[in-house]
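1. I'd like to go over a predicted model; first the sequence, then the structure.
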Amino acid sequence: MAHSNSFQVEKINTHIVNWLKDYAAQAHVKGFVVGISGGIDSAVTSTLCAQTGLPTLCVEMPIHQAASQVSRGQEHITQLKQRFANVSSVVSDLTPVFETFKQQVPSSDNEAILNLTLANTRARLRMTTLYYFAGLNSALVAGTGNKIEDFGVGFYTKYGDGGVDLSPIADLMKSEVRMLAQYLNVPESIIVAKPTDGLFGDDRSDEDQLGASYDELEFAMLAYKKGETEDDFVGRTREVMGIYRKLNRANQHKMNPIPVCNIPEDLK
């Protein structure tokens, strides 16, 4: 685990909660909306929002969801509502919305491309739903992405789970999120569960999709930051460095601001 010696979990917890409170006050909003997936990132994010004392709405948005993900999410929400009076929850079953959407657009013979596109569509339907609840409640959509996902390998859907108002844990590595989860008493079932985006309607994990574990990718992200490259390593480590570099390069379009075509002044 990275930084476990210097990682001051209690102070970091306080820092994030204060940051959330300050931002909400400046934005003149009442509270937060968080999509709950049954994963560790959304569990930690919703707990941090709950600690602000501001109304925090946990939203479950199943789309043909695996029962295990749903039950983990519900276990977390039940526990959070017992601990914090300002937490409420709602379930929006988006399965019929997703099925209707599919009927209104053409399909494709390329199954791999179709499945990936539909996975991203699920994430975007969820983003739309979160903003609906945020609008009704004068709230902000709190993002659940961690540092590896958001700034390392770009493992999220642009304008899906990437479409948020603020990102409380995006400067924390996955191992740091785990430490924070333990400190916050997130249910053990969530802490030990294999990370998954739950977007494909099967049990594939993030690791299956990425080709490397979060701990491996964390190592690669820190190594590249120090100026090391694939050539500095052999075997599996070299392979992981390559996986990280490839994903980081391919997903720059998610991490960089949207390019604007600037028109020369003399043409206007």
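-> Alright, I've got the coordinates.

2. C-alpha from now on. contacts and neighbour counts both.
-> Will do.

3. ok, residue 248 - contacts?
-> By CA atoms under 8 Å, 6 or more residues apart in numbering, the residues touching residue 248 are 152-154.

4. Identify, from those, the entry nearest to residue 118.
-> Minimum distance to residue 118 across the contacts of residue 248 is 18.0 Å, recorded for residue 154 (CA to CA).

5. so how many other residues sit close to the residue lying closest to the closest one once chain neighbours are set aside?
-> Nearest non-adjacent residue to residue 154, counting by CA to CA, 6 or more residues apart in numbering: residue 251, 5.3 Å away. Residue 251 has 18 neighbours, counted by other CA atoms under 10 Å.

6. correct me, but residue 251 touches residue 157?
-> No. If you go by CA atoms under 8 Å, residue 251 and residue 157 don't touch, sitting 10.3 Å apart.

7. Show me where this protein has its strands.
-> Taking DSSP state E to define them, one finds strands in the chain at 31-35, 56-60, 87-91, 139-141.

8. any chance of the ones you listed in TSV, with mean neighbour count and distance to residue 206 too?
-> TSV is the format used below for the strands of the chain (neighbours: other CA atoms under 10 Å; distance: least, CA to CA, whole Å):
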stretch	mean neighbour count	distance to residue 206
strand 31-35	27	18
strand 56-60	27	20
strand 87-91	17	24
strand 139-141	25	23
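
9. Presented hereafter is structure B, for comparison with structure A:
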Amino acid sequence: MQTQKVITHITAWLKDYAANAHAKGFIVGVSGGIDSAVVSALAARTGMDVLLLEMPIRQQADQVSRAREHMADLKQHYPNVNCLTIDLTPTFDTFAADVDVDENDYPAKALALANARSRLRMLTLYYYGQINNLLVTGTGNKIEDFGVGFFTKYGDGGVDISPIADLTKTQVYRLAAELDIAESIQKAVPTDGLWDTERTDEEQMGASYPELEWAMSVYGTSKPEDFSGRQREVLEIYTRLHKAMQHKINPIPVCTIPPEWLA
């Protein structure tokens, strides 16, 4: 992978898109994870206005410390970068109390609240993005956005642009190394940060990112039955997740009405 060429290309793409959109720059939600760190570092390199927004919601302490370390580092090196922390915990707590239901009656409650965290952050990003004329910049990678759908519809999937969505997680890590992202972020176990207890991405999906990247590379030309052992298991996981995520990436269905009925 020609990392410097990729970095230069994405940086130029971001700058050109913002200029054509008559935007002043970019707003990025910083979580303390590798994807948001890389995206914010790329945005900073454009020289345009960049607002880094940390939005903790009952967040784990290590996630908060990594996010703030990264924000301070970028602000120190790039005069075009500004940082803001909005503690959304009280807002989320109020929402969760107002919509509270018995989990025995509604088994999907925990997942719905996890997704609500992501959607609350999206709302906050668009608020600060609009008042500052900044583009909400997505942090999803290729595996998450187009492979297994590991994102929240109208949450972290609600963005204006997606600069790293054509890169696998492994490739994002290679960019992180080239961009000299903090070691603490590069070594952190990937997690979506949407739960009160730590749940890694691998635990939630049932496979690691390298395994899912392999499955994505053979999906469509091979079936799970073509393999055995762990490979078969991983391809079965990928196939299930990929099929389940189609509603997230396909256009919203529109019910068409026969024209003669509307005359």
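-> Yep, it's here. All of these numbers come straight from a predicted model, not from anything done at the bench.

10. where does the TM-score land?
-> Overlay of the two chains. TM-score (TM-score structural alignment, normalised by the length of structure 2): 0.97; 261 aligned residues with a CA RMSD of 1.0 Å.

11. can you list the contacts of residue 248 of structure 1 in JSON lines and add neighbour count and distance to residue 125 of structure 1?
-> Output for the contacts of residue 248 of structure 1, formatted as JSON lines (neighbours: other CA atoms under 10 Å; distance: CA to CA, whole Å):
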{"residue": "152", "neighbour count": "23", "distance to residue 125 of structure 1": "25"}
{"residue": "153", "neighbour count": "25", "distance to residue 125 of structure 1": "23"}
{"residue": "154", "neighbour count": "22", "distance to residue 125 of structure 1": "19"}
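
12. Among these, pick out the one closest to residue 123 of structure 1, please.
-> Nearest to residue 123 of structure 1 out of those is residue 154 (CA to CA; 14.4 Å).

13. Which residues are in contact with the aligned partner of that closest one in structure 2?
-> Counting by TM-score structural alignment, residue 154 of structure 1 corresponds to residue 149 in structure 2. Applying CA under 8 Å, 6+ apart to residue 149 of structure 2 gives the contacts 143, 241-242, 244-246, 248.

14. can you tell me how far residue 149 of structure 2 sits from residue 156 of structure 2?
-> Distance, residue 149 of structure 2 to residue 156 of structure 2, by CA to CA, to the nearest Å: 11 Å.

15. Same check on residue 69 of structure 2?
-> 22 Å.

16. So for those two, which residue has more residues nearby?
-> Between residue 69 of structure 2 and residue 156, counted using other CA under 10 Å, residue 156 has the larger neighbour count: 24 against 15.

17. Is it correct that the more buried one is in contact with residue 118?
-> Yes. In this structure, residue 156 of structure 2 is within contact of residue 118 by CA under 8 Å, at 5.9 Å.

18. Mind putting the contacts of residue 248 of structure 1 into CSV with distance to residue 104 of structure 1?
-> Shown next, in CSV, are these (distance: CA to CA, whole Å):
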residue, distance to residue 104 of structure 1
152, 35
153, 32
154, 29
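
19. Can you tell me which of those carry over to structure 2?
-> Under the criterion both residues aligned by TM-score structural alignment, their matches' CA atoms under 8 Å, the contacts of residue 248 of structure 1 that remain in contact after alignment to structure 2 are 152-154.

20. In structure 2, what residue corresponds to the residue nearest to residue 154 of structure 1?
-> In structure 2, the residue matched to residue 251 of structure 1 (TM-score structural alignment) is residue 245.

21. so that match touches residue 148, yeah?
-> Yes. Here residue 245 of structure 2 reaches residue 148: they are 6.5 Å apart, a contact under CA under 8 Å.

22. Report the set of residues contacting both of those two.
-> For the pair residue 245 of structure 2 and residue 148, no residue contacts each of them under the criterion CA under 8 Å, 6+ apart.

23. Spit out the contact partners of the aligned partner of residue 172 of structure 1 in structure 2.
-> Residue mapping for residue 172 of structure 1 onto structure 2 gives residue 167, with TM-score structural alignment as the criterion. Residues in contact with residue 167 of structure 2 (CA under 8 Å, 6+ apart) are 141-143.

24. Kindly reformat those residues as TSV and extend each row with neighbour count and distance to residue 230 of structure 2.
-> Supplementary listing: the contacts of residue 167 of structure 2 in TSV, determined by neighbours: other CA under 10 Å; distance: CA to CA, whole Å:
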residue	neighbour count	distance to residue 230 of structure 2
141	23	24
142	20	22
143	24	19
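
25. Restricted to helices, list the residues you listed.
-> Cross-referencing those against helices under DSSP state H gives residue 142.

26. Tabulate the contacts of residue 167 of structure 2 in TSV, adding columns for distance to residue 209 of structure 2.
-> Listed next are those as TSV, based on distance: CA to CA, whole Å:
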residue	distance to residue 209 of structure 2
141	11
142	11
143	8
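
27. Could you find the closest non-adjacent residue to residue 157 of structure 2?
-> residue 151 (5.9 Å).

28. What is the neighbour count of that neighbour?
-> Look at residue 151 of structure 2: counted by other CA under 10 Å, it has 20 neighbours.

29. looking at it, it is touching residue 144, isn't it?
-> Yes. When contacts are counted by CA under 8 Å, residue 151 of structure 2 is listed as touching residue 144 (6.5 Å).
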